[in-house]
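> predicted model and sequence below, questions to follow.
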Amino acid sequence: MSVRYKIPQSVLVVIHTRALDVLLIERADAPGFWQSVTGSKDWIDEPLDVTAAREVLEETGIDASATTNRLLDWGIENIYEIYPGWRGRYEPGVVRNTEHLFGLQLPSMLPVVLNPREHVDFCWLPWREAADRCFSPSNAEAILQLSSR
């Protein structure tokens, strides 16, 4: 049986309403770590918008392709060092990940259905409070950009 390593290209999707309420989800494998939707490509040629929509559906049950929702590629990439505790998910020697930022604007705070293997809780917060709660600096910075978008 071969090991399937994660691809070090991921998406970060800031889900928000027009009023800038932001959805955060709490990681199952790291209690107290709140974040936006994140996830890696499933295959190397998977288009980033497909990755983003798939991860949103898998992690929240929200259909990013619904006509009332707006999934936008922000055209921003962050390259960061992978936390040591999570490096075992990647090929040996891989220590950096490239994260592509997306926003998903919803018409209102929609119901959320979490994948319990990945997340244990969710909350909707005003954008500044959401940024303060994020454990990831790049996630917090992405949320802070909402006010200028």
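Cool, the structure landed.
> going forward, measure contacts between C-alpha atoms and count neighbours the same way
Will do.
> what residues does stretch 49-68 touch?
Stretch 49-68 has contacts (C-alpha atoms under 8 Å, 6 or more residues apart in numbering) with 10-13, 37-42, 70-71, 73, 102, 104, 106-107, 110-115, 118-119.
> try this one side by side with the last:
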Amino acid sequence: MEQQRPFKIPESVLVVIHTPALDVLLLHRADGGNHWQSVTGSKDHLDEAWEATAVREVREETGIDTSGCGVVLTDWCLENIYDIWPQWRHRYAPGVVFNRERVFGLCVPAGTAVVLSPREHVAFEWLPWREAADRCFSASNAEACLLLPRFV
């Protein structure tokens, strides 16, 4: 008998990875469509700290070590509440329709190596922050890219 996955927790992080020159790393989702985004991911358990979630998701999706030399993770102390898209609601407990997202920035040296998780992303690109905002499929992700200069 197939074991079902536990429901996703409707609390996630958005991590805008960028260089000191404000080039932003965008990832192309592997699940179809032309969806470009920053690192995102849900908590593994309710009491997982926001920062721990951000560190884990960055490592899983990009291979970047947040404790590396010249790497600075910053909690922007911003949160977004948004509707979970209907096609993804089956991942959550019945009746869950909203997600709470905490925003972080991660400054990395130019030329930082990126190793994608192929089950999640098929390509990546470094773009100037305004171009990155235009490319993002998520409104909250685009807004975070536009806020980047205020947080560096």
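Structure received. Keep in mind the model is a prediction, meaning the values are calculated, not measured.
> and the TM-score between these chains?
After superposition, the two chains reach a TM-score (TM-score structural alignment, normalised by the length of structure 1) of 0.97; 149 aligned residues with a C-alpha RMSD of 0.9 Å.
> circling back to that earlier point, mind listing which of the contacts of stretch 49-68 of structure 1 are in strands?
Using DSSP state E, 10-13, 37-40, 70-71, 73, 102, 104, 106, 119 are the members of these that sit in strands.
> top of the residues you listed by neighbour count?
Counting neighbours by other C-alpha atoms under 10 Å, residue 13 leads those with 28 neighbours.
> that one contacts residue 104, doesn't it?
Yes: Residue 13 of structure 1 sits in contact with residue 104 when judged by C-alpha atoms under 8 Å, with a separation of 6.6 Å.
> buried stuff in the lengthiest helix in structure 2?
Longest helix in structure 2, counting residues (DSSP state H): helix 50-62. Neighbour-count burial for helix 50-62 of structure 2 flags 50, 51, 53, 54, 55, 56, 57, 58, 59, 60, 61, 62 (criterion: 16 or more other C-alpha atoms under 10 Å).
> for stretch 130-140 of structure 2, same thing?
Those would be 130, 132, 133, 134, 135, 136, 140, for stretch 130-140 of structure 2 by 16+ other C-alpha under 10 Å.
> burial of residue 118 of structure 1, as a residue count?
For residue 118 of structure 1, using other C-alpha under 10 Å, the count is 15.
> against residue 130 of structure 1, how distant is it?
To residue 130 of structure 1, residue 118 of structure 1 is 19 Å away according to C-alpha to C-alpha, to the nearest Å.
> same check, this time on residue 36 of structure 1
In this view, residue 36 of structure 1 and residue 130 of structure 1 are 9 Å apart by C-alpha to C-alpha.
> any shared contact partners between these two?
Applying C-alpha under 8 Å, 6+ apart, one finds that residue 36 of structure 1 and residue 130 are jointly contacted by 23, 24.
> quick check: residue 22 of structure 1 vs residue 10 of structure 1, distance?
Applying C-alpha to C-alpha, the value for residue 22 of structure 1 to residue 10 of structure 1 is 20 Å.
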